[in-house]
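# Here is my input; please provide its structure:
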Amino acid sequence: MEKFTGPFEYNSTRPHLKLAEYGRNVQNMVDFVMSLPSKEERNLYAQAVIELMGQLNPHLRDVSDFTHKLWDHLFIISDFQLDVDSPYPVPSRESINNKPERLTYPSGRIKFRHYGKTVEMMIEKAKAIDDPERKSMYVNQLANFMKLAYITWNKDSVNDETIKSDLSILSGGELELEEGVNLSKVDPRTTRGNLRDKASAKSHQSNTGGGKKRYNQNGGKRY
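Take a look at the predicted model:
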């Protein structure tokens, strides 16, 4: 066996990979396609490279317009210098490296964090309702939701007066519950317990045939 005596070639000394997920071999293939003098040959080999790229990255098949994505990657690997007939518009370096606009962080202050921003949005919507009857129903449901949110985060019982006071504060005094309205008793732990009891009872009823005795064709009881 012939002994290798030449210098080792490290990745750090090789040209930088434009898209590392495709590997060195695809990069070399693209470089080879770029070196072909005939555009007809370049088109033929470029199509073969596209098919190979699709096999190396099957997860891209879940992306909409899968083939378009592969052609964009082909031009990126070639550093936008490959001259072939693409079925899609050739991307530019500027469009690929263009950074999205910076999103502004919401700066609105939440008065009561345990209610959250959603409750404040619901209050603003309730204030815009013109129909008195519909508005009253909406406010009642909103107050019940506020009570649920309060108990969920504070793990303590809360009286209706606290919810009414918070509703008045958040709405700037525009929303008030009618006199004599009692909010539903809301206790997440009790609710979850009731749901478990109902599910257990339903399962037991199913296993025992719904509590009814069954009879076979001969009239005898079957248990």
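# only C-alpha atoms for contact and neighbour calcs from this point on.
Noted.
# Pull out the buried residues from the lengthiest helix in the chain.
In the chain, assigned by DSSP state H, the helix with the most residues is helix 132-154. Neighbour counts over helix 132-154 (16 or more other Cα atoms under 10 Å) mark 135-136, 138-140, 142-152 as buried.
# Stretch 112-131 too?
Neighbour counts over stretch 112-131 (16+ other Cα under 10 Å) mark 115, 119-120, 123, 126 as buried.
# any chance of these in a markdown table, plus distance to Arg189 and secondary structure?
Listed next are the buried residues of stretch 112-131 as a markdown table, based on distance: Cα to Cα, whole Å; DSSP: H, G, I helix; E, B strand; the rest coil:
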| residue | distance to Arg189 | secondary structure |
| --- | --- | --- |
| Tyr115 | 19 | coil |
| Val119 | 22 | helix |
| Glu120 | 26 | helix |
| Ile123 | 27 | helix |
| Ala126 | 29 | helix |
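# Please identify which of those residues is nearest to Asn194.
Taking Cα to Cα as the measure, Asn194 sits nearest to Tyr115 out of the buried residues of stretch 112-131, at 24.8 Å.
# Pretty sure that closest one sits against Leu148.
No - the pair Tyr115 and Leu148 does not pass the contact test of Cα atoms under 8 Å, sitting 9.2 Å apart.
# Also this sequence, please, to line up against the first:
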Amino acid sequence: MLYNTQQKRMFLPEYGRSIQNMVDHALTIEDKAERQRCANTIINIMGSMFPHLRDVPDFKHKLWDHLAIMSDFKLDIECPYVVIRKDNLITKPDLVPYPSTKIRYRHYGRTLEILIKKACEFPEGDEKKNLVALIANHMKKDYMAWNKDTVDDRKIADDLAELSVGKLQLTDDILKLMESRLATNRRPRPTNNNPRRNYK
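A predicted model of the protein is given here:
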């Protein structure tokens, strides 16, 4: 018995050994017209193996690319598409650019730094005060999530001033807004006191 591990390595195992044998047979056909007919038949069989992919753009083009790969680019036929070149198979993808700037306080994160920068550009007024109060409350939540300890408003005020280069300050008005928002969040939700109904 001949095991798969003892046979020729398949370029695209997802098509199976039978399709690979068909491609290998096509390579042995000397008549060009017959070889072309054989290639078209192989493409049709390959397409029928994955009917759910027929709506994918360039599905036929990909099949011809796969046929070229499975024949190790040695199959001399007329392709309806420009098939992939062998030297393009091993090309490495472009490196993903990662941000190289450092985060001042990791427990606050980069998004908060961006938000503080945007808040600095706001004109003075109630909208800016509300935004600074939201930022400060969020800083308290982030601080407590990482440090598992109580945090004083003065610590938040110092960090906010440092991150905003002194442009944002926790004034008394903003502290009152923060307290009112915290009180609103702590307010218990109304419960349904109706007795449980019995349904038949």
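# tell me what the longest helix of structure 1 is packed against?
With contacts taken as 3 or more Cα pairs under 8 Å, 6 or more residues apart in numbering; DSSP states H and E, helix 132-154 of structure 1 sits against helix 116-127, helix 160-170, helix 188-207.
# so where does the spatially most central residue of structure 2 fall, helix or strand?
For structure 2, the residue nearest the mean C-alpha position is Val96 (12.3 Å; Cα atoms, centre = their mean). Applying DSSP states H and E as the criterion places Val96 of structure 2 outside every helix and strand.
# Give the equivalent position in structure 1 for it.
Under the alignment (TM-score structural alignment), Val96 of structure 2 maps onto Leu103 of structure 1.
# so how far is Ile110 of structure 1 from that match?
Applying Cα to Cα, to the nearest Å, the value for Leu103 of structure 1 to Ile110 of structure 1 is 20 Å.
# can you check Thr208 of structure 1 too?
53 Å.
# With Met122 of structure 1 instead?
13 Å.
# same deal with Glu124 of structure 1?
Noted for Glu124 of structure 1: a distance of 14 Å to Ile110 of structure 1, by Cα to Cα.
# again with Lys198 of structure 1
38 Å.
# And for Asp156 of structure 1?
From Asp156 of structure 1 to Ile110 of structure 1 the distance is 21 Å (Cα to Cα).
# try Leu177 of structure 1
Leu177 of structure 1 is 22 Å from Ile110 of structure 1, by Cα to Cα.
# Please say which of these two ends up with more neighbours.
Remark: of Leu177 of structure 1 and Ile110, Leu177 carries more neighbours, 18 against 14, as counted by other Cα atoms under 10 Å.
# Pretty sure His107 is one of the things Trp146 of structure 2 touches, is it not?
Yes - shown here, Trp146 of structure 2 and His107 form a contact pair, counting by Cα under 8 Å, at 6.3 Å.
# if we can go back for a sec, next up, the contacts around the residue nearest to the centre of structure 2.
Going by Cα atoms under 8 Å, 6 or more residues apart in numbering, Val96 of structure 2 touches no other residue.
# what do you get for Gly47 of structure 2?
Neighbours of Gly47 of structure 2 in contact, by Cα under 8 Å, 6+ apart: 54, 60, 63.
# if I line the two up, what does it land on in structure 1?
Under the alignment (TM-score structural alignment), Gly47 of structure 2 pairs with Gly54 in structure 1.
# tell me which element its match is part of?
Going by DSSP H and E, Gly54 of structure 1 is part of helix 39-56.
# Any buried residues in that helix, and which?
Using 16+ other Cα under 10 Å as the test for burial, helix 39-56 of structure 1 gives 42-43, 45-46, 49-50, 53-54.
# Enumerate every residue touching the residue nearest to Val186 of structure 1 when sequence neighbours are not counted.
Counting by Cα to Cα, 6 or more residues apart in numbering, Val186 of structure 1 lies nearest to Leu148, which is 5.9 Å off, once chain neighbours are set aside. Under the criterion of Cα under 8 Å, 6+ apart, the neighbours of Leu148 of structure 1 are 186-188.
# swap in Asn43 of structure 1?
For Asn43 of structure 1, the contact set (Cα under 8 Å, 6+ apart) comprises 84-85.
# quick one: it from Leu103 of structure 1, how far?
Taking Cα to Cα, one finds Asn43 of structure 1 at 41 Å from Leu103 of structure 1.
# Please list all residues in contact with Ile123 of structure 1.
142, 170-171.
# Go ahead and confirm Ala161 of structure 2 touches Leu168.
Yes - Ala161 of structure 2 lies in contact with Leu168 (Cα under 8 Å); the separation is 5.6 Å.
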